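>>> Sequence first, then the predicted structure, then my questions.
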Amino acid sequence: MVRKVTRTPLFLYLGIFIAAMSLVFFILHKSVKNIPCANTLSCKESLELSVNNDEQAVFNAEKIDPPKIDLLASSEEKKVLGIESSTGDKHIYVDLGTQTLKAYEGETLFLETKISSGKWFPTPTGDFKIWRKVRSTKMSGGQGADYYYLPNVPYVMFFSNSVVAGSRGFSLHGTYWHNNFGHPMSHGCVNMRTIDAQKIFYWTDPPPNEDESVPTENTPDVLITIYGEAP
């Protein structure tokens, strides 16, 4: 007697494959949605140029006087620094493990400095590109004892990639509310000494235009690679 072999219909395999891919897509989509904003309040309001010279900052339940921002004087800063933005291959590396940033143009080290990455929320890892630069903006978020309000955050370079949207507000920027560099201190951004952020701000492309700039198709990419695990 010849035993009849039962074959699983092709459409059943196809259905299982589609269901599995749908599950993977759902998990990835959910994980992206769960990436918090770097600043839970201001990233929902505005990531634009902002100057508030008459306001006080709040961080760790302490009031702080922010730096005064003079946009008219900013146009002369690049000339004073002597930094020329070029079309060279520029790459910024942020090592979360050692809390350091290194900026290279080709094989030449332009700047190395200590930073502070995310403490309350993790700084995202991966390869990113700068999508907006502003001379100054406001950052705020948290609640209760963790509430912070930081006007006039200087030299802000927002970055994003295909997973971390620009609207989430992650950036490299100057810092005036703490001096504890080398240790995690942020809500997800990369805190830098203001003098170092100033140098990177004018060194990276695109050059600031009226204190704010957005890359175009012809703008050379400045790659930001963030890796490692914060202590």
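Good, I have the coordinates.

>>> When you work out contacts or count neighbours from here on, use the C-alpha atoms and nothing else.
Noted.

>>> remind me, longest strand of this structure?
In the chain, ranked by residue count with DSSP state E as the criterion, the top strand is strand 126-141.

>>> for the helix or strand just after that strand, packing partners?
Downstream of strand 126-141, the first helix or strand assigned by DSSP states H and E is strand 148-160. When contacts are defined as 3 or more Cα pairs under 8 Å, 6 or more residues apart in numbering; DSSP states H and E, strand 148-160 packs onto strand 57-59, strand 126-141, strand 171-175, helix 194-203.

>>> what ranges do the helices span in the chain?
Remark: helices assigned in the chain by DSSP state H are 10-33, 71-81, 194-203.

>>> Next up, a structure to set beside the first:
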Amino acid sequence: MTSLDDLLTTFYTAKWQVTPGQAIYYREIVGNAFGLGSALFGLRRSALAWPVGIVGNVLLFTVFLGQALGNDQGTPLYGQAARQVFFLITSVYGWWRWRRNSRTTHGAAVTPHWASHRQRLVLIPGALAAVVVCFLVFRGIGAGFPVPWWYYLADSWIFVGSMLATYAMARGWVEFWLCWIAVDLVGVPELLHFGYYPSAILYAVYAAFVVWGFLVWLRISRAERPRVSGTLPAPA
């Protein structure tokens, strides 16, 4: 009888060998599917966005470490892997916040709104400084891998931009969709360059979805802005 450990091991190692030197692990496909599911729940302002996303984060963390974990998929993407850890942490906060809001309002888990000018004055310079710090850290960690300097800069922005987007989503800021667009503009070319094709394809699909999500949240933020009672409508 097959044990749970055997099933997990089989799933972890299952892959499609595209070429002798290139493999696509099925957990990359499954992990990205959970990521898309999380985005769909986020669009509907459902707290389920967070636990669904956590499953995808765990799977993708093991994928993006690549050769650092003995995978034969390719170059480790430390920014991509590190942001999965942050997603886990932020998802716990977002899950708690959205569930609390749902119980309080008996409706949608969050009311979309723009960040204040003061919040932007803190977050934007902080993000730029964080990109510089991450660039130095990632370049130091990956010194043994033959990759160009722009790889570390791209990975640094992907990591920091993803942190901003996830935190903004937890706070209900409309800007979180714009952050994801900026991340995708860098992330898709990087993933294609290093052979992470399922993730690159999903990111491209996700970019179109993010534009739609931004327009939906923008409309909701304008429609619900005059509300003063604190009562939110149920998710559409």
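Ah, there it is. Everything quoted here is computed from the prediction, not taken from an experiment.

>>> Please state their TM-score.
With the length set by TM-score structural alignment, normalised by the length of the first structure, the two chains reach a TM-score of 0.27; 108 aligned residues with a Cα RMSD of 6.2 Å.

>>> before we move on, back to that, could you say what helices and strands the longest strand of the first structure packs with?
Applying 3+ Cα pairs under 8 Å, 6+ apart, one finds that strand 126-141 of the first structure contacts strand 148-160, strand 212-213, strand 222-227.

>>> Show me which positions of that strand end up buried.
127-141 (16 or more other Cα atoms under 10 Å).

>>> ok, so of these, who is nearest Ile200 of the first structure?
Lys133 (10.9 Å; Cα to Cα).

>>> how close does the nearest residue to the closest one once chain neighbours are set aside get to Ile200 of the first structure?
Sequence neighbours aside, Met157 is the residue nearest to Lys133 of the first structure in space, at 4.5 Å (criterion: Cα to Cα, 6 or more residues apart in numbering). For Met157 of the first structure, the distance to Ile200 of the first structure equals 9 Å [Cα to Cα, to the nearest Å].

>>> Tell me the spacing between Phe159 of the first structure and Arg132 of the first structure.
7 Å.

>>> Same check on Ala20 of the first structure?
37 Å.

>>> again, but for Phe110 of the first structure
Distance from Phe110 of the first structure to Arg132 of the first structure, by Cα to Cα: 21 Å.

>>> Okay, and the most centrally placed residue in the second structure sits in which element?
Nearest residue to the geometric centre of the second structure (Cα atoms, centre = their mean): Ser162, 5.7 Å. Taking DSSP H and E as the definition, Ser162 of the second structure sits inside helix 149-171.

>>> how far out from the middle of the chain is that helix?
Helix 149-171 of the second structure sits 9 Å away from the centroid of its parent chain (Cα atoms, centre = their mean, to the nearest Å).

>>> Okay, buried residues for it please.
151-171.

>>> Please name every helix or strand in contact with it.
helix 78-105, helix 117-141, helix 175-193.

>>> wait, which of those helices is closest to Tyr206 of the second structure?
When those are compared for distance to Tyr206 of the second structure using Cα to Cα, the nearest one is helix 175-193, at 8.1 Å.

>>> got the angle between that closest one and helix 149-171?
Relative orientation of helix 175-193 of the second structure versus helix 149-171 (axes from the mean of the first three to the mean of the last three Cα atoms, to 10 degrees): 150 degrees.

>>> which residues make contact with helix 175-193 of the second structure from outside it?
Helix 175-193 of the second structure has contacts (Cα atoms under 8 Å, 6 or more residues apart in numbering) with 114-115, 151, 154-155, 157-158, 161-162, 164-169, 197, 199-201, 203-204, 207, 210-211, 213-214.
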